[in-house]
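J.: Next comes the sequence, and after it the predicted model I'd like to discuss.
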Amino acid sequence: MLSGITVTHIAVCLVVLTLLVFAPFVGNAFVSLDDNYLIYANPAVQNFTWSNLVHVFTSYDPQLYIPLTFVSWQINALVFGMNAWAFHVVNLLLHCANVVLVLLILRRLSGSLFIAGFAAALFAIHPIQTEAVLWAASRKDLLSGLFFLLSTHAYLRYREHDWIRKWLLWSIVFFALGLLSKVSVITLPVWLLGIDWLQKRRIDRQMFLEKIPYVILAVIFGMIAVYGKSRVLGSSGSLVNVLLPAKSAVFYLQKFFYPVGLSVIYPYSGQASFLMEFALSIGIILALMVTALIFFRGKNRLITFGIATYFLLLTPSFTTFWKNGFLYFASDRYVYLASIGFFVIVALLLRCLYGILKPTGVHVLSCVIIVLLVPVSWAQSSVWSSTEALYRNVVLFYPDSVMAQTNLGLELQLTGNLKEARERYVRAMELDPHSVHAYFNLASLENKEGHPAEAERLYVAIVDAFGTDQVGTASDVRPFLWLIKRLNDLGRPADAERLFKKLETLAPAQLEEAVKKQNEIDAAN
């Protein structure tokens, strides 16, 4: 047994463990994936002014509504400047706070210090958490997670302290702050109902009435989120929308057990063999989960609660498979909170071994598991040391990723490795002849090397390859507006007009917004 050890002791150990794993990597640089346009190249973050504060509360990022996250970045930049280490340090501190909150919440829900401590330790240092902790742009996942957990903790205090209303009010306030950080915490009201069920609360009118403020907030922010992601929701086919959530849920489970081959990009191939390969495994694993739910339902509610938590907290990510013209089936940061459900199940099953291994043996085994995870997390953390390292890791495991090949080529071009950059662009174009990003980058390289005729040929190829998948937001339109002007300058008005008509037909709303913004920029200059 854990005699003499308190929650405070374990909390301190967990914070030290978390710092041991991730603190060596807070010196990592920014990466060009989202960090650029969200943070270090974003005027709204660089300058903390009243107008910029208003801007972040009245705009998207461009798809997510995350004003409070932007405010945290603004304060970061104001206090420490645009230094990457400072952004990483704040991320790490947020994660440490979340680890302690997970410990406190699970201690109340499970009644077991071992289950709470071991599950919180897995949450703290499992390699799949690396992306959320060490990616500066993933602040939104950590910050929204913090308020989600604070809201839950306040709700539990409300339940435990004679229904003192101030705790319920704080829970609602924290939920609102979480939604302002990232709307992915929208499932909190259902999670709280799950907690009521877990604690065998009597189902009555009061139980549902006190959830009304949560539901109202969820509906409001849900509508804001749908508006911002309206195109994303409709970018992939109905079959993909059904199959990818199941595949991603199974994929994360696989990575929990075997955290090797983690990547910032998990591209969806769309091949028939791909679907057939996972159909059987998805069916088997989901069947096992349903069996577990039925078998344990009357014996241990925590198992059922853990399974439901995993799927419930993962659900908001099922509308985010389509990004920047590419389709992905998973992202490690999306499972940041959902992992709590899985880790609870693992801890509970390990505790079931008390009768076989004795408590001391189980505690030793749990320590061995944690120790084995540390070097794996270190290795994954090193992947985030630079943009080049990040994309080389993607290409290592997913060599057919068009986005990874293109972005790696761009990073190599920026660092002067033009030969390999060209090879990466060519490879991306071979993988997808309609990948206009690779055409743009290769045309830039050709101009830099003094081959204007080849660059002009690539400009025309972009017009031929252009399709609706290349434009999701007004920001995506801007390169094409530049290209229209460039084609006119090169004496190719017919190609310029052809591209403009494609934009008018395939992305009229984005074109209108982009032209409006460009006119505002021109007027300001």
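T.: Everything's here; your move. Residues are numbered from 1 along each chain as shown.

J.: CA atoms for contacts and neighbours, from now on please.
T.: OK.

J.: helix, strand or coil for residue 329?
T.: Three states are possible here, and by DSSP: H, G, I helix; E, B strand; the rest coil the one that applies to residue 329 is strand.

J.: A further structure is provided below for comparison with the first:
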Amino acid sequence: MKKTKWLCCVCLIVVAFIAYYPILGNQLLDFWDDQWVVMNFYTDAGVSWQNLWSILTTYYHGQYAPFNEYLYLFLHEAFGYNAFYFHLASLLLHIANVLLVYLVFKKILALAVCKNESVNRYLPCMTAFVFLITTVNVESVAWMSASKILVYAFFYLLATLSLLRYIESGGSKKRYLGWTYLFFVSSFLGKEQAVTFPVFALLLYWFLGYDLKSKKVWVTLIPFFLLSLCFGYITMLSQLAVGGGALSSEATYPLWQRLIYGCYTFCEYFFKCLFPVKLSYLYPFPSVVGEDLPGWLYFYPVFIVLFIFFFWKYVWKDKMLMFGLSLFAIHIAVTLHIIPLSRFAVVADRYAYLSSIGVAFLLVYILLIYYEKISRKWGVALKVIFVSYLFYLGIYTNLRSRVWFDTDTLKQEMRELLRSRDDFKEEEH
């Protein structure tokens, strides 16, 4: 068993370097946020107690991610602004997250006592593999300014693993609960998206068969919810510092429009995780505040209602499907613009990083279940389709890593996209 685990880990590491090696030659993007997110006076100030404290206690450009700034600080202290080492750190963080996904799902299935042998054997490694090469995650790995996603995810997954070990001990090993608190706080200090952890922890208890009315469950989780509320308030204060966010008087979309945008972004993130096509570094809002929404946006609430109507009973009956879909929904919820955010893009690939694990889980689980039910002939066809899909993801991820070489290559992609749209409009007329 240990041999299989090590073989899977080695395979994941090798594939990660094959898929992402182009980023090791990429530059820091001087005109796409790296010039102030990475290369700033905190990083230049060097390692000192005064600078470490200043980073921890200051909002910077409407953001609060001190642990991510510490990453830049220590890399700069050791290597200067050598882009190779910065990108190597991002790649190593992504690999660490992939391995943690593998370990987390092995532990979850062990605690859930899953009786399906093929699911137990293949789902953890295959889910980690799909997560590894999912192309929508390239932005998080290849763009240095997005490294806060990797930092928060690393501590978030460590918090998940330590919570699972606490649950495994029956609540007797309090040190695991202490580690969970520490990793949760560290995750938030990486990025504000960590506020979803208590809801995810509740999902874990449900999946593992605990009664959610149990006092024991809530005694464990209420402190996490209280911390999450504090973290959410800190996040809103950080955005208010630059005149944006939910606490500001900044003009925003009315609630009904935000709900429609929420349906749109939910669908967009899900399908970008599953079928990444024509990804971009920028997805502007299709309308500005005060304007009518484009008619095509109204399709998305209808689509979600139809999905719930036709498929919800199948999802609800299958605990694994419910878990995977909920995993996706919980981690994407804070990015859907239902709560006003100081963002100029309606969708950003990097925000789907942890959510893409839920999509990978769903895909692998459905394939494993169908593979058991179909004939050998169709099973071979299913294997060919899935392997082809993995090759597509791997190749697209490798190619997309090259797009982030420098600002010119990044913006060239946008120019080509706009040119192709203009050509299409001219053909229509």
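T.: Happy to help now that I have it. These numbers were taken from a predicted model, which means no experiment stands behind them.

J.: Give me the TM-score for this pair.
T.: Once superposed, the chains reach a TM-score of 0.86 (TM-score structural alignment, normalised by the length of the second structure), with 395 aligned residues with a C-alpha RMSD of 2.4 Å.

J.: could you pull out the strands for the second structure?
T.: Listed in chain order, the strands of the second structure (DSSP state E) span 283-284, 345-347.

J.: so which of those comes closest to residue 329 of the second structure?
T.: The closest of the strands of the second structure to residue 329 of the second structure is strand 345-347. By C-alpha to C-alpha, the value is 15.0 Å.

J.: Work out the gap between the closest one and the centre of the chain.
T.: Taking C-alpha atoms, centre = their mean, to the nearest Å, one finds strand 345-347 of the second structure lying 15 Å from the centre of the chain it belongs to.

J.: Could you list the residues in contact with that strand?
T.: Among residues not part of strand 345-347 of the second structure, those counted as contacts by C-alpha atoms under 8 Å, 6 or more residues apart in numbering are 265, 268-269, 282-285, 337.

J.: List only those of those flagged as buried.
T.: The neighbour count (16 or more other C-alpha atoms under 10 Å) marks 265, 268-269, 337 as buried among the contacts of strand 345-347 of the second structure.

J.: Which members of the contacts of strand 345-347 of the second structure are the farthest-apart pair?
T.: When the contacts of strand 345-347 of the second structure are compared pair by pair using C-alpha to C-alpha, the maximum separation belongs to 282 and 337, at 16.0 Å.

J.: rewinding a little: wait, which of the strands of the second structure is closest to residue 12 of the second structure?
T.: For those, the distance to residue 12 of the second structure is smallest for strand 345-347, at 28.4 Å, taking C-alpha to C-alpha.

J.: mean distance, that closest one to its aligned residues in the first structure?
T.: Comparing strand 345-347 of the second structure with its match in the first structure after superposition yields a mean distance of 1.1 Å (mean C-alpha distance after the TM-score superposition for the first structure).

J.: what range in the first structure does that strand sit on?
T.: Correspondence between strand 345-347 of the second structure and the first structure is established over residues 328-330, with TM-score structural alignment as the criterion.

J.: which helix of the second structure spans the most residues?
T.: Selection of the longest helix in the second structure by residue count, based on DSSP state H, yields helix 83-112.

J.: swap in the first structure?
T.: Assigned via DSSP H, the first structure shows its longest helix as helix 354-382.

J.: contacting residues around the alignment partner in the second structure of residue 143 of the first structure?
T.: Structural alignment places residue 143 of the first structure opposite residue 151 in the second structure (criterion: TM-score structural alignment). If a contact means C-alpha under 8 Å, 6+ apart, then residue 151 of the second structure has 67-68, 93, 187, 190-191 as its contacts.

J.: try 10 Å
T.: For residue 151 of the second structure, the residues meeting the contact criterion (C-alpha atoms under 10 Å, 6 or more residues apart in numbering) are 65, 67-68, 71, 90, 93-94, 97, 186-191.

J.: From those, which land in helices?
T.: Per DSSP H, those map to helices at 67-68, 71, 90, 93-94, 97, 186-188.

J.: In the first structure, which residues correspond to stretch 186-206 of the second structure?
T.: Residue correspondence for stretch 186-206 of the second structure in the first structure, counting by TM-score structural alignment: residues 177-197.
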